[in-house]
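Chemist: need coordinates for the following:
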Amino acid sequence: MVQMIISAPGEQPLPAVAWNYEEVKAEVEASLAQYKDRAYTPETICGAKADRAALNKLADVLAAKRREVKAQYLAPYENFERQCKEVEGMIAAASKAIDAQVKEFEGVEKERKRGTIIEIYQSIAGELVAMVPPAAVWNPKWLNKTYSIDAIRMELEATVQRIHESMETIRQSCGQDAPACLDVYLNDGLSLSAAIRKHQQLEHIRQQEAARPVAPEQLVGFRCQLTGETPVAPPAATENAAEATPPIELYMDFRVYYTRKAVLDSLKKFLVENHIKFGRVPYTQEK
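Modeler: Now for the predicted structure:
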């Protein structure tokens, strides 16, 4: 690389601007003395405006000369600055081209490492991968060069063990709510506390329902939800009814489709708690 040599001004400071500073300053001070402590009256206010205009004109003359000298001093630097920026741009363009290749290479390396990590997780997790995909346990820092594969493997082993332990805790602690709580655990950031809270909420709801009597219309609504029937309003009672008609025991057949035994257990519990008789319907082949 060619060494940059500054021949002018080099290490020597720029020459000072030589002008009759003391003379101009003394003359201005003498001129300004006449305005000191001057008080203007309504009759002399026009003279005040003339004085102000004269002072502003003097200041403008000085400012114009200052800008002229500044431009003379800056002209060499501005040309030097423009030339430096041109060369800097050439260097930046070359560096950008190299940077693009570096980033492309680093991207390929990260994708290769990502694939290795996923393979490690799949080998450790086994069937758990279907419920907990790699994205659910992913740590972005794993792609850093300083993060070794051995360290990542240890973290994945600990994570998989924790997930298995948490799922077993849910199965053992949440009873009939285990399927719902497992669903919360797997879809809410693998939070065991969230799954336990779900169980507590469902338990609280059941306690409230057990303490509250079930109205007949609620049973009708539940039956209609199961069968898809349209609820029918009960006939209005007649004022001239001689006596209450004893209730007629009715029955209906319907089929329940379910994918989890817990759903059938919940239905059976509801029927028992609300004193609804039920029994198995003889099997007939569905047409």
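Chemist: from now on I want contacts and neighbour counts done on CA atoms only, so please keep to that.
Modeler: Noted.
Chemist: check the gap between residue 91 and residue 98 for me.
Modeler: 11 Å (CA to CA, to the nearest Å).
Chemist: ugh, wrong one, I meant residue 158
Modeler: Applying CA to CA to residue 158 and residue 98 gives a distance of 40 Å.
Chemist: and residue 206, by the same measure?
Modeler: For residue 206 relative to residue 98 (CA to CA), the value is 66 Å.
Chemist: this protein: helices as residue ranges?
Modeler: 21-33, 45-125, 134-137, 149-173, 178-187, 192-211, 216-227, 261-273 (DSSP state H).
Chemist: and residue 243, which of those is closest to it?
Modeler: helix 216-227 (20.7 Å; CA to CA).
Chemist: can you mark which positions in that closest one are buried?
Modeler: 220-221, 223 (16 or more other CA atoms under 10 Å).
Chemist: just stretch 150-163 next, same as before
Modeler: Quick answer for stretch 150-163 (16+ other CA under 10 Å): 152, 156, 159-160, 163.
Chemist: let's see this one next, to set against the first:
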Amino acid sequence: MEFILEKEVGDIIPQAVVFNFDQLKQELEVSLVKYQNMVITEDATKEAKEDRAKLNALKNTIDGKRKEIKKEWNKPYVEFEDKVKVLTAMIDEPIQAIDKQVKAYEQAVKDEKAAEIKLYFDETIGDLETLVPYGKIHVPKWLNSSERLSAIKKEINAIIETIRNDIKVIKDLEMECEQQMLDKYLQSFSIAEAMAEKKRWEDQVEKMLEYEKQQELKKQQEAAKIIALERAKVSAVDAKTEEVIPGQVAIMAQEDFTTVVSTDPHQQIAEPEQKLEVLIFKVAVTPEQKKALKAFFVENKIKVGRV
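Modeler: The predicted structure is shown next:
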């Protein structure tokens, strides 16, 4: 089958539409000069309108001929175009059918190749099977017909070896954040991202330690304040204890914190002077216990002061 024109294109299409172009152009150039830079006055308005009407009529005549010629000129082309469209439509139908079958065949070939690649990967991945799914290392261009299976296998071997070595590097660091590093690495198989995760973890730990250090320092400062206050209280008690009149004991009780028990200083037995210790405490007693406690203090010559 072959498309054949019975006449050459030059013989079919007229070389030009001939009309008095040069004459008309020259006449227009002369007659239109007066309209350049013209100023319309009240007296010249009627004449200007008449000139405008003449010019519009001439323009419409010329453009009308253009449209008429174009229509006639295009008739054979439109007829030719319609016939060509019929032929191309007839050809398109089998082209589409062939194209559909070719694509189906090519897809089947790709599917078969993909299955072979996946099978080789499964046989090679070994103990990394649960960590490295095939989909994460698949390269789309492997399915192109130009990609040889032997080259693809070498590429898979290299990928698996790199992953295995990178995981070993991470584990050899023996970091507490090992799992976080592995998780980050297995997202994109980038050792750089795994190391960035290590740095992030170290920074976080450093901040936490600094925070704990500051908290401990704060506790120590608060404890020091409490100790200072207790020492101040003890000093105050010592000062008040020294003011107690010999032979009198001040008793702190639930009912009466200022009760004073008098004793006979002549009945006191001189004993070797010993170092006194100050004890601060509060007791809840019954009236009988209160009397017994007073008696105990008197009997044992214990000085008691108000807190």
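Chemist: quick revisit: how about the buried residues of stretch 150-163 of the first structure, which pair is most distant?
Modeler: Across these (CA to CA), the longest gap, 16.4 Å, separates 152 and 163.
Chemist: thinking again about what came up before, JSON lines please, covering the buried residues of helix 216-227 of the first structure and showing distance to residue 60 of the first structure.
Modeler: Conversion of the buried residues of helix 216-227 of the first structure to JSON lines gives the following (distance: CA to CA, whole Å):
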{"residue": "220", "distance to residue 60 of the first structure": "97"}
{"residue": "221", "distance to residue 60 of the first structure": "93"}
{"residue": "223", "distance to residue 60 of the first structure": "96"}
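Chemist: tell me the one of those nearest residue 25 of the first structure?
Modeler: Within those, distances to residue 25 of the first structure taken as CA to CA reach their minimum at residue 221, with 101.8 Å.
Chemist: so residue 129 of the first structure makes contact with residue 120?
Modeler: No: applying CA atoms under 8 Å as the test, residue 129 of the first structure and residue 120 come out as separate, 11.4 Å apart.
Chemist: before we move on, the earlier item: which among the buried residues of helix 216-227 of the first structure gets closest to residue 12 of the first structure?
Modeler: residue 221 (98.7 Å).
Chemist: about what we covered before: looking at the buried residues of helix 216-227 of the first structure, which is nearest residue 178 of the first structure?
Modeler: The closest of the buried residues of helix 216-227 of the first structure, once distances to residue 178 of the first structure are taken by CA to CA, is residue 223, at 25.4 Å.
Chemist: residue 267 of the first structure versus that closest one, what's the distance?
Modeler: Counting by CA to CA - residue 223 of the first structure and residue 267 of the first structure are separated by 11 Å.
Chemist: do the same with residue 32 of the first structure
Modeler: 104 Å.
Chemist: quick one, what contacts residue 205 of the first structure?
Modeler: With contact set as CA atoms under 8 Å, 6 or more residues apart in numbering, residue 205 of the first structure has no partners.
Chemist: could you redo the last one with a cut-off of 10 Å?
Modeler: Residue 205 of the first structure sits next to residue 199 when contact means CA atoms under 10 Å, 6 or more residues apart in numbering.
Chemist: just to check, residue 166 of the second structure is in contact with residue 193?
Modeler: No: the pair residue 166 of the second structure / residue 193 is not scored as a contact, 11.4 Å apart, by CA atoms under 10 Å.
Chemist: identify the contacts common to those two.
Modeler: Joint contacts of residue 166 of the second structure and residue 193 (CA under 10 Å, 6+ apart) are 182, 185.
Chemist: how much space between residue 15 of the second structure and residue 78 of the second structure?
Modeler: From residue 15 of the second structure to residue 78 of the second structure the distance is 19 Å (CA to CA).
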